Structure formats: structure tokens, C-alpha cells
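>>> Predicted model follows, preceded by the sequence.
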Amino acid sequence: MHLNKRKRLDQEAIDLNYLQKLMRSLFPKNNDCASQSDLSEVLDELLQFGVRSKKELRLLMKKYRHCLLAIDKEPLDRIHQRIYREDMGDAAYLDAIRRQYWFGYPALVRIAMEKEFGEAYERYSEARDHSV
């Protein structure tokens, strides 16, 4: 069976380069603050939840793009303000407030996975976070 180029590309397996390229095409540059190891962890999680092809990943992220952007711009509660300020330092924290961004690409992917896979992903992430 002959597939056109787009369909062949859509069926290719996702990898780190594609994940980063897709996120850069859908989300602001300010959110591009993840290390390769952070992206690698998220890639493993996507694969575990059955997101294997470039098309599946693209559709997942486009489905929740507007919601993720809105979540990223929401004001932080006092507890998170303190945590981020301590972690980021004053200058980076104030810049994040001014530009209204909080989450790196891995966090945005994980939020999309929470929305898509619901309780199954929440249980998975709780187990992941408690095993560290």
C-alpha cells in the first residue's frame, strides 16, 4: 500500500527531537526551559500511555493547547509563589510573573496527559513522584 509522505511521517515513532520541535511550534519560547533528561522522562511516559506516533502526540497536544496556555497564565497561589521564588530566584520569578508563564514543556505535556488519561495518569504520576 502506498502512503503519501504526510501519512508516513504521521506514523513515525515519536522521539526527543520531534517532541521538542512540536512543543516549540505550539507553545511560547518562554516555556522551553526543560533539559533533555526532563523531556526524555516525559517521552517515556507518553509511550507507556500508548502515545507512540507523531500524529498521536500532535493531536494530543493540539487538543489541549488552548487549555494549557490558559492554565499557564493563571495566577499562582501564595504557596506556589513562595516555592517558585525560592527555586527560580527573584529576577527569574519576577520575569515569569511579568510574562505570565510557569510551566516548562514537560509540565505542559503532563497536564495534557492528566486531562486525556484522567485517574489512570494521576495514579501513575503519584506513584512516580513517591518513588523518587
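Right, received. Where do you want to start?

>>> only C-alpha atoms for contact and neighbour calcs from this point on.
Will do.

>>> most residues in a single helix of this structure, which one?
Longest among the helix segments of the chain by residue count, using DSSP state H, is helix 105-131.

>>> Structure two is appended below for comparative analysis:
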Amino acid sequence: MILSARQKIDNQVLSEALVYKGLSKIFPQVNDYWKSEAGYTEELGELRTFGIHTVKDLRILLKRHRRKILEIDRSPIDLYHQKMYAEEMGATVFNDFMRKRYWFAYPGLLRLALELEFKDKYEEFANVRDHI
């Protein structure tokens, strides 16, 4: 059976580079402000844990939840978090985030997709991961 170019791409097993590429195709460049410290190794492991193994699997996951993820990313944050982020980032950077109304970098957007898709199962997984 001959595969089209799209099918060949879709069937590729995810790698760190392909995770990043998938995120950059779906989400705005403004959210690409922080590189994953482990080069998407951790995120790739999480995707595999939840059965996301190919480029197509990732694309479907991200597209299914894209609108909700961007809505969450652009929503206002409470005063407690405003103060915390302003102290962490510095006032200038924080004010830029407030003005442009975006919060999550690509790894955060990916984890939002997993949370929206797998709900309590992912939350339990994340709590164990984060030792909560």
C-alpha cells in the first residue's frame, strides 16, 4: 500500500522535536517564550503514558481542545497570582504578559490539552508527578 506524504507524516512516532513542531503549528508563536528544560522529554513521556504516540494523535488532541486552551490562556488571573508572577518575572515582563493576555508556554498548553482530554485521570497523574 502506498502512503501519501500526509500519511507518512501522520504515522511518525513522536519525538521531542516532533512534539515541539506540533505545538508550534497549532498554537501562537507568542506562547513559545519558554523552552522545556528537558527538551520535551518529560512531555513526550506523558503523551506516551496517555496513548498519544504519533504525530496524528498529537494533532488530533491539540486541535480538539485548541479553542478551550486558548480561552484559558487568555483569561484574567486572580490578584494572588498577579502578585506572585509580578515578583517572579519582574514588573516589566509581567506587565507585558498582562497587556498581551497570554500565560502558558507550549509545555503548559500541552498539559492543558491532556487535562481537558483525560480529566481526573490526568489530574491524578500530575499530582503524583508533582508530589502533591
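Cool, the structure landed. The shown structure was predicted, so the numbers you read here are calculated from the model rather than taken from an experiment.

>>> quick one: buried residues of the longest helix of the first structure?
When neighbours are counted by 16 or more other CA atoms under 10 Å, the buried residues of helix 105-131 of the first structure are found to be 105-115, 121-122.

>>> Using TSV, lay out these together with distance to H80 of the first structure.
Putting the buried residues of helix 105-131 of the first structure into TSV (distance: CA to CA, whole Å) gives the following:
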residue	distance to H80 of the first structure
Y105	18
P106	18
A107	15
L108	17
V109	20
R110	18
I111	17
A112	20
M113	22
E114	20
K115	21
Y121	22
E122	20
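
>>> Out of the residues you listed, which is nearest to K73 of the first structure?
Of all the buried residues of helix 105-131 of the first structure, the one sitting nearest K73 of the first structure is L108; the distance, using CA to CA, is 12.0 Å.

>>> Thought L68 was touching the closest one, still the case?
Yes - using CA atoms under 8 Å, L108 of the first structure makes contact with L68 at a distance of 6.5 Å.

>>> So D44 of the first structure versus A96 of the first structure, what's the distance?
Between D44 of the first structure and A96 of the first structure the distance, using CA to CA, to the nearest Å, works out to 28 Å.

>>> how near is the spatially most central residue of the first structure to S37 of the first structure?
When the first structure is reduced to its mean C-alpha position, the nearest residue by CA atoms, centre = their mean turns out to be V109, at 2.3 Å. Using CA to CA, one gets 14 Å for the distance from V109 of the first structure to S37 of the first structure.

>>> what's the answer for R98 of the first structure, then?
R98 of the first structure sits 28 Å away from S37 of the first structure, taking CA to CA as the criterion.

>>> residues in contact with stretch 90-105 of the second structure?
The set of residues that contact stretch 90-105 of the second structure without belonging to it, under CA atoms under 8 Å, 6 or more residues apart in numbering, is 30-35, 73-76, 85-86.

>>> Take the residues you listed and lay them out in a markdown table including distance to G22 of the second structure and neighbour count.
Compiled in a markdown table, these are given as follows (distance: CA to CA, whole Å; neighbours: other CA atoms under 10 Å):
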| residue | distance to G22 of the second structure | neighbour count |
| --- | --- | --- |
| V30 | 15 | 15 |
| N31 | 13 | 18 |
| D32 | 12 | 16 |
| Y33 | 16 | 11 |
| W34 | 16 | 12 |
| K35 | 14 | 12 |
| D73 | 18 | 19 |
| R74 | 21 | 16 |
| S75 | 23 | 11 |
| P76 | 26 | 13 |
| Y85 | 28 | 17 |
| A86 | 30 | 16 |
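
>>> which two in these are spaced the farthest apart?
Of all pairs drawn from these, the widest gap by CA to CA lies between K35 and P76 and measures 23.4 Å.

>>> give the contact list for the alignment partner in the second structure of K115 of the first structure.
Counting by TM-score structural alignment, K115 of the first structure corresponds to L116 in the second structure. For L116 of the second structure, the set of contacting residues under the criterion of CA under 8 Å, 6+ apart consists of H65.
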